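Asks: Dropping the sequence and predicted coords here.
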Amino acid sequence: MNNTELPPTTKNPGGWFKSSYSNAAGSCVEVRILHESVLLRDSKDRAENQPTFEFSPKSWNSFLSHLGETP
């Protein structure tokens, strides 16, 4: 799988996006969008050796589309 990163932006030079729901203590998740996958990590623990979840773009979009649905 080729996980070439999308170019960083001036607003987000590291490529990670923190949830807008994050509290002042930073207890939330961060997302990094690559060409062929989406990475998810705990915003409180950014060490390189910490677990990161990886999703295909299709799986990630499916997850996001279900967030607003009520059971």
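Replies: The structure has been received and is ready for your questions. Just so it is clear, the structure is predicted and the values come from calculations on it, not from any experiment.
Asks: only C-alpha atoms for contact and neighbour calcs from this point on.
Replies: Fine.
Asks: Just the element for Ser59, please.
Replies: Taking DSSP states H and E as the criterion, the element that holds Ser59 is helix 57-67.
Asks: Next, the buried residues of that helix.
Replies: Of the residues in helix 57-67, those with enough neighbours to count as buried (16 or more other Cα atoms under 10 Å) are Pro57.
Asks: for it, packing partners?
Replies: Secondary structure elements in contact with helix 57-67, counted by 3 or more Cα pairs under 8 Å, 6 or more residues apart in numbering; DSSP states H and E, are absent; no helix or strand qualifies.
Asks: Pro17: what's it in contact with?
Replies: Heads up, residue 17 is Phe, not Pro. Listed by Cα atoms under 8 Å, 6 or more residues apart in numbering, the contact partners of Phe17 are Glu30, Val31, Arg32.
Asks: Second structure follows, compare the two:
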Amino acid sequence: MCGSSLPPLAQEALDTLASSVSDDDSFTEQQAYAILVEELDLNQPAAADIIERLHMHGHLYEVEDGFRLTDS
């Protein structure tokens, strides 16, 4: 992934998303929220903050129907 270091929870969220979605599949914000809430026991605002951080740091990129993970 990108060279920027992430806080431990954001890295855990990235790893969780990577193991939960196919490399070729896009996912919506709502799907990402659901994964993070379920797998990491986060609330919706915390999940939203982490998704935004991952996007801003280049670990997620936007596509027409949602997001994709940046290739590792």
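Replies: Happy to help now that I have it. Please read these numbers as outputs of a predicted model, since none were measured by experiment.
Asks: tm score of chain vs chain?
Replies: With the length set by TM-score structural alignment, normalised by the length of structure 1, the two chains reach a TM-score of 0.27; 33 aligned residues with a Cα RMSD of 4.0 Å.
Asks: just to revisit the earlier point, out of the contacts of Phe17 of structure 1, grab the one that's most surrounded.
Replies: Each of the contacts of Phe17 of structure 1 was scored for neighbours by other Cα atoms under 10 Å, and Glu30 scores highest at 21 neighbours.
Asks: gap between that residue and Phe63 of structure 1?
Replies: Separation of Glu30 of structure 1 from Phe63 of structure 1 (Cα to Cα, to the nearest Å) stands at 15 Å.
Asks: now swap in Arg32 of structure 1 and tell me
Replies: On the measure of Cα to Cα, Arg32 of structure 1 and Phe63 of structure 1 end up 15 Å apart.
Asks: swap in Leu40 of structure 1?
Replies: When Cα to Cα is applied, the distance between Leu40 of structure 1 and Phe63 of structure 1 equals 13 Å.
Asks: ok, now Asp42 of structure 1?
Replies: Using Cα to Cα, we find Asp42 of structure 1 at a distance of 18 Å from Phe63 of structure 1.
Asks: before we move on, what about Val38 of structure 1?
Replies: 12 Å.
Asks: Same check on Phe55 of structure 1?
Replies: To Phe63 of structure 1, Phe55 of structure 1 is 10 Å away according to Cα to Cα.
Asks: cool, and Phe53 of structure 1?
Replies: With distances taken as Cα to Cα, Phe53 of structure 1 is found 13 Å from Phe63 of structure 1.
Asks: Equivalent analysis for Trp16 of structure 1, please.
Replies: Taken as Cα to Cα, the spacing of Trp16 of structure 1 relative to Phe63 of structure 1 amounts to 18 Å.
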